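Novice: just coords:
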């Protein structure tokens, strides 16, 4: 598409104020914010929600300590300002996480690390996260998993998040605010028409991958939040030409994306304590080793330029060996490629700032908006931690383009399931989200004593206060329906289909949960068979 239609088009199937293209964290965050301001919103995503970049992160809510070394103080401060705000908004899927940074004098001087941590502690206020401290690893339990040469280090605190569930909760909130959410619906064509946009959307069947229906949408404005596909949609789909930038790309002229692959591996648990490690490689890159799903350790990430199709991405054997070696340099217990139980990769759509090394490319974002040929906004870059403020700024820009600015509302808002107290409980809300979660789990256990501890923990962590939707009328394990796979009951599967757009086994086992880590191929197939039977109806 490139020009306005000159003759009348048939009546559209749907009319909305804003069409959001892209169901990753930025897209659903923008849809949520706009819908909460009263705009009529429709969001389409070509695959499952959050199935690409947004579910393939290192799963951190953080300011980005290493970005200080690249002078990105503004980005770090912006992320740190959001860190505790997000942890409060969804304490069921987020929690504080402390990191151990062993000191390697060959890569960075101790004074440099201390200075960086001082800035990290003071760039934004902290209400409940602890500040950094030095630690004698030769005397601390935190040093026991390490080789003896690592005698000194530092500890600081950030946050952990279930990234795929964060996407789903934002989409759910948008839906409950009135937005229409269409996963597995590809935007095939856009035309500027009648002062707005005419879009052609094609829906696909999740099980057969065949097109099932074509929809037309008339929208007053379009938000391009297509992540790694954003530049392709803008240039080819919306007909906006690339202009040679003035100076560095992504600064003075047209924005461009640099696609960088980040890969992770999951191995059996490498250490017993609940801290994570930030490990500095001899190449000055960092690798995280993070406690994961109680029995595992998540190791990542790499930074490799990805010139190919963003949808065709996988972890290479070289990357697996690199991550194993990075961990083996520090931890006494070596890991090998044979230890890997799961590997995943995603393509980060980074704002190209002409940096040489992929690891040095900025993680900041840019919003580009224009009124012609019809109102549109494109999101360039971004990261999980800044999704809310990005969405707020994007909604402001859209309101200006539509001539009707509307007030902010997400600053103190909870995500679905995040308000863990109700009624008389609200007067007794603990200050710490961790304390809130502990109190909520105790009440849940008291009200449903038949639930075993493992199921209670998993459900409370995944669904928060929305777990009551699954437990309404349930008085025993038998009321949950058949156990389709270990600890996965029909009640949960019905919930995921009804409220969270789950259609396939991968949707359930690798994004809405991580039960796939614990299941055999036969058990995963049992989940697939159950979902297929429900789809047939």
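Specialist: Done, it's in. A quick note: this is a predicted structure, and the numbers were derived from the prediction, not measured. Residues are numbered from 1 along each chain as shown.
Novice: C-alpha only now, for contacts and for neighbours.
Specialist: Fine.
Novice: Check which residues of stretch 283-303 are buried.
Specialist: 285-292, 296-303 (16 or more other CA atoms under 10 Å).
Novice: what's the closest of those to residue 107?
Specialist: residue 285 (9.7 Å; CA to CA).
Novice: Just the residues contacting the one helix or strand residue 168 maps to, thanks.
Specialist: Residue 168 belongs to helix 163-176 when assigned by DSSP states H and E. Helix 163-176 is touched from outside by 23-25, 28-29, 31-33, 35-36, 49-51, 54-57, 59, 93, 180-181, 384, 415-416, 462, 499-500, 511-512, with contacts defined as CA atoms under 8 Å, 6 or more residues apart in numbering.
Novice: before we go on, here's another structure to hold up against the first:
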């Protein structure tokens, strides 16, 4: 039976019917979710609101990497690199369903360049004449990087090759290359789904953890936060002892709405394109190419899901303006591909997806974007009204360190509440990473145990897609008498999508196409797919014919030959 909004409506009602908690978190990006999960596991009465879908914005617009940040060494951010390497190694074990080792190669075109200018650039915060980073400087950086991983044994040490061996391994590489350096970080195959696993872990901790999407925090009144349901406009005043502002690049705008003006964030826009380009895909040799472009920006070419991800830019951005990947950025990406693979032509017709997001970096004045700290900090304040409500604003944060950040922010919250920590999250498996079989033999044994009533090849796809949460997906598919592969996208099935619609806080069709599946990322989200997916989930979400048409139109506007508006330059007004 239709339930008019399903899980989204139920989640909003749970907040409005009990409008109070010890902690309210504003923002459903990965750092807000990590803090929510940590606090939920401590037994804290905690609520989270997000004005759109889970994992929209910078969380979705990532480079799909979990990395220690080798280039941050040049900025002197040794604490952050050490923490990031530690977290990367931990995620390779705790989230092995989505985080996998990634061989990364740096093409190098000089030997000595940058050895003496790099320290000066650091001291001048990026000012001064740019000098290309040469082999010796990169060798020094990777040696330090390896040292941070020593004793943890999750990834191999780096290697160096001269021109001849480099071109033997990557024959389409620019023949001007002098060396290549290869090291290991980690890929993040499905950032939105990992974020959803973090959320689900929190909700499964018990009814003391509540989260609602499409609910916005619009203002504060006498120490209470006014929440508004985006779907129907209803409001309530929500009381909490601690309010956490984890709204990323919107942190200052959120604080203005709460009556606490701030100037904490100075975000920069990063854009990416996804190419359906078999020749370029083959040329990468199955590895990420991570290198310095002519302007000094560190960029990447990255094979993922049978496509090639290319990025990223680092441009100052006004949060009042639209956040989109521009044609100028696309031209920049084509130029950087030509720099490394000069014999491989690329054109706009090969773009199947593009997206942009704003990094929630701290305000940085005249410091060049590439030299702005990627570390994070927590600012303490209070809501107006004299009610003694603590406001904690998160500044900064990156995907790799989400667990550590969530733990640190939770420790601050627990101190404010006078509550002792009950458990830690280091080493604690996330979502479908619990019991995830590592290695081919282990996967086959897992399939032997859990593939009942589902085709084995299909079960293998679901295991890769959801980790061990595939067990629940397969159970719902078996119970769904009408389960069948989609005609327009047969790697997904109707029972599978109906299960997602029932359980994963879906309100719009683009929630499914962009963030619950890989259909948009891989360029499959055309009109036929959009219509079929809408028809499939309509019965669960209570959509009539007019709503289906509206959702298809909205989704196709958002996925306009790959142009995805992951973030809108709007903010609620009272």
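Specialist: Now that the structure is in, tell me what you want to look at. Values in this document were obtained by computation on a predicted structure and should not be read as measured data.
Novice: Quick check on the contacts of helix 163-176 of structure 1: which are buried?
Specialist: 23-25, 28-29, 31-33, 35-36, 49-51, 54-57, 59, 93, 180-181, 384, 415-416, 462, 500, 511-512.
Novice: Quick one: mark the members of the residues you listed that sit in strands.
Specialist: Under the assignment DSSP state E, these contribute 180, 181 to strands.
Novice: Dead centre of structure 2: give me the residue that sits there.
Specialist: Closest to where the C-alpha atoms of structure 2 average out (CA atoms, centre = their mean) is residue 59, at 3.2 Å.
Novice: Tell me which residue of structure 1 lines up with that residue.
Specialist: Correspondence of residue 59 of structure 2 to structure 1, assessed by TM-score structural alignment: residue 54.
Novice: you'd agree that match is up against residue 22?
Specialist: No: when contacts are counted by CA atoms under 8 Å, residue 54 of structure 1 is not listed as touching residue 22 (11.0 Å).
Novice: give me every residue that touches the residue sitting furthest away from the middle of structure 2.
Specialist: Distance from the C-alpha centroid of structure 2, by CA atoms, centre = their mean, peaks at residue 164 (37.4 Å). By CA under 8 Å, 6+ apart, the contact set of residue 164 of structure 2 is empty.
Novice: and it, that one's in a strand?
Specialist: No: applying DSSP: H, G, I helix; E, B strand; the rest coil, one finds residue 164 of structure 2 to be helix, outside a strand.
Novice: what residue of structure 1 takes the place of it?
Specialist: So, by TM-score structural alignment, residue 164 of structure 2 is matched to residue 138.
Novice: Kindly report the same for residue 265 of structure 2.
Specialist: In structure 1, residue 265 of structure 2 lands on residue 257 (TM-score structural alignment).
Novice: how many other residues sit next to that match?
Specialist: 21 (other CA atoms under 10 Å).
Novice: That one and residue 240 of structure 1, how far apart?
Specialist: 15 Å (CA to CA, to the nearest Å).
Novice: To which residue of structure 2 is residue 498 of structure 1 aligned?
Specialist: Checking TM-score structural alignment: residue 498 of structure 1 goes with residue 502.
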